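1. Predicted model follows, preceded by the sequence.
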Amino acid sequence: MHPPKSIIILDRGYNAMELYAHIMSMNSYFIVRLKDKSYIDDRYEITENDAEIELELTKERLKKFNNKHLKEKYSKEKHLKLRILKITLENGTIEYLLTNILDKNFTIEDFKELYNLRWGIETNYNTLKNRLNIENYTGKRKITIEQDIYSKFIKYNIFQYYKNYFNLLINRVKRQKGIKQEYKVNQAHLIRKLKKYLPIMILNPTKEIIRNYTKKLIDSCTQSPNKGIKNPTTTRNKKKQRKFNINYKPT
């Protein structure tokens, strides 16, 4: 559950009216990047770069609402009143953003800046998906899936804490040696070690155990850090098949 007044940034493929309605029911806001043909009929007559739009709540769209409360609430409405922005990127590409932030004090430039913040989400999700396998579940029951998700988020938070801490240690030593180049801990190596050491530390949470295994982590993960430069020639790994696929139908 997001706190009220949150701004939730969504990538293409998340264009679903039930999701918009759910976020709005939490008294929060969203910014979603649209596919080229998303809601093409609804925005047919819009010619401005920044305009309000009314997305019709048709019976076909309401059929795809799974939440009964939201379905009942929005079946009494005719439209979702939103705002659409046409943004031209530096390379000339046209992007469309849809939002329920109607306040005109937020300009197109503000929305560009806000949406760029999503890059951090992409890199973090890459870790969750490809390193911690958050999309692979050990069962099909709701409680099992929830346990898997929560446990992996706990592991991810612990990983982030150690990653930030080790990056500070690594660069402090480098500065002492007169090296100005930024270095970062090897994330894959850190995750492998956490998978090995965390169960021991959790099942035996004594000061001695925590201290000993934290020292092992420090010794192992700070020896061969990576330079803080992304290699532009790195190719992506092939996508792994999900253990359980989720059928998602945008509205």
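-> All right, it came through fine.
2. drop to CA atoms for contacts and neighbour counts, all remaining ones
-> OK.
3. for the stretch 151-251 of the chain, what spans make up the strands?
-> 183-184, 226-227 (DSSP state E, counting those that start in this stretch).
4. ok, residues contacting the last one?
-> When contacts are taken as Cα atoms under 8 Å, 6 or more residues apart in numbering, the neighbours of strand 226-227 outside the stretch itself are Gln181, Glu182, Tyr183, Lys184, Val185, Asn186.
5. ok, back up a step: turn the strands of the stretch 151-251 of the chain into a markdown table, columns for distance to Ile8 and mean neighbour count.
-> Listed next are the strands of the stretch 151-251 of the chain as a markdown table, based on distance: least, Cα to Cα, whole Å; neighbours: other Cα atoms under 10 Å:
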| stretch | distance to Ile8 | mean neighbour count |
| --- | --- | --- |
| strand 183-184 | 29 | 20 |
| strand 226-227 | 32 | 14 |
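6. Dump those strands to TSV, plus distance to Thr123.
-> Below are those laid out as TSV (distance: least, Cα to Cα, whole Å):
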stretch	distance to Thr123
strand 183-184	15
strand 226-227	16
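7. Distance of Leu128 relative to Gly228?
-> Noted for Leu128: a distance of 20 Å to Gly228, by Cα to Cα, to the nearest Å.
8. here comes the other one, which I'd like you to weigh against the first:
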Amino acid sequence: MVIQPEPKKDEIGALVTMLQRNDFEEKALIIADRGFESYNLIAHILEKPNADFLIRVKQSCSAMREVAKLPLCELDCNISFTITTTQTNEDKQNGYIHLQVPKKSKANSKTRRGRWDFPSPYPMKLRVCRFLLDNGEFETVATSLPPSFTLADIRELYHLRWGVETAFCDWKYTLGLVDLHGKSDAFAEQEIYASLTAFNFASRVCREVVVRQPKNGVYAYKVNFKMAVMLCKEFLRTPNADGETLLKEIARHTVPIRPDRQDERNLKVKGFAGFVYRVAA
């Protein structure tokens, strides 16, 4: 786990740090959503033994130059290019991709933009997969997985990340981890692990709950996780509480499962939460 203060939030840098900390004894697949498209991150994963990546990349004019050149249709191809941090005539003649690195950005630097931790020039090879979604839009991912993984396999693997996304949503909002209540790293780490323990406990309890499904209902039903967390907290606070009673109580609170339901993302600018002071003259 990597803790970063809000003004210096760098998710790509945090993932690079986690890669450097871990030695993967078994095969591991790093699946990342938009926002993790980084030459430096991809190079770190390529250099890591037993690690592969599957990262969603942009497909517009702001995408990686070699990806932006590809036609907007379903495809599965390999692209090769070379990263360089210099702009010599030889680099330009060879068509190298120039990565503008600030002078203060050295290896393992904390500078987010233009960070590059490897020699220059650096050859890179990616597999780019683009598939058509049910809504008629295309989705593009870059991966290091071999051709034995078909385009359908790549699509299914990327879709598996959604369970992690929903788990983080429950962890942040249902467990109340949106805001931390301490300033020190130790206190923040303690609060994160406490919330994670409560999340795992409630999730494990929910797996044991038997939900009765209506015989002629339109939807199937599942446990209301928000209510389950509240009931689990009350269970832990109550001495000599009965586990069977907890399972029955959770089973009373259910929500319908609506497959393929999509809501338009309502993006709002988050304002600064300042402190109000009253000064008496």
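-> Sure, I can see it. Predicted model, so just to flag it, every value in this text is computed and none were measured.
9. Could I get the TM-score for this pair?
-> Here the TM-score for the pair of chains, by TM-score structural alignment, normalised by the length of the first structure, is 0.70; 226 aligned residues with a Cα RMSD of 3.8 Å.
10. Select, out of the strands of the stretch 151-251 of the first structure, the one closest to Ile101 of the first structure.
-> Of all those, strand 183-184 sits nearest to Ile101 of the first structure, with 37.3 Å by Cα to Cα.
11. The helix ranked longest in the second structure corresponds to what range in the first structure?
-> Longest helix in the second structure, counting residues (DSSP state H): helix 185-207. Using TM-score structural alignment, helix 185-207 of the second structure lines up with residues 142-164 of the first structure.
12. The matching stretch vs the second structure, average distance?
-> Aligned to the second structure and superposed, stretch 142-164 of the first structure gives a mean residue distance of 1.8 Å (mean Cα distance after the TM-score superposition for the first structure).
13. Identify all contacting residues around the helix or strand containing Leu62 of the first structure.
-> Assigning secondary structure by DSSP states H and E places Leu62 of the first structure in helix 59-63. Helix 59-63 of the first structure has contacts (Cα under 8 Å, 6+ apart) with Met17, Lys71, Tyr74, Ser75, Thr251.
14. Name the next helix or strand downstream of it, please.
-> Next element after helix 59-63 of the first structure (DSSP H and E): helix 68-74.
15. one step back: and of the strands of the stretch 151-251 of the first structure, who's closest to His79 of the first structure?
-> The nearest among these, by Cα to Cα, is strand 183-184 at 48.9 Å.
16. Show me what that closest one is packed up against.
-> Using 3 or more Cα pairs under 8 Å, 6 or more residues apart in numbering; DSSP states H and E, the elements in contact with strand 183-184 of the first structure are helix 142-176, strand 226-227.
17. Skipping its backbone neighbours, what lies nearest the counterpart of Cys77 of the second structure in the first structure in space?
-> Taking TM-score structural alignment, Cys77 of the second structure has Asp50 as its aligned residue in the first structure. Among residues not flanking Asp50 of the first structure along the chain, Leu85 sits closest, at 4.6 Å (Cα to Cα, 6 or more residues apart in numbering).
18. List the contacts of that neighbour.
-> Asn49, Asp50, Ala51, Tyr96, Leu97, Leu98, Ile108.
19. Please report how far Leu75 of the second structure lies from Thr150 of the second structure.
-> Counting by Cα to Cα - Leu75 of the second structure and Thr150 of the second structure are separated by 11 Å.
20. I meant Ala32 of the second structure, not that one.
-> 19 Å.
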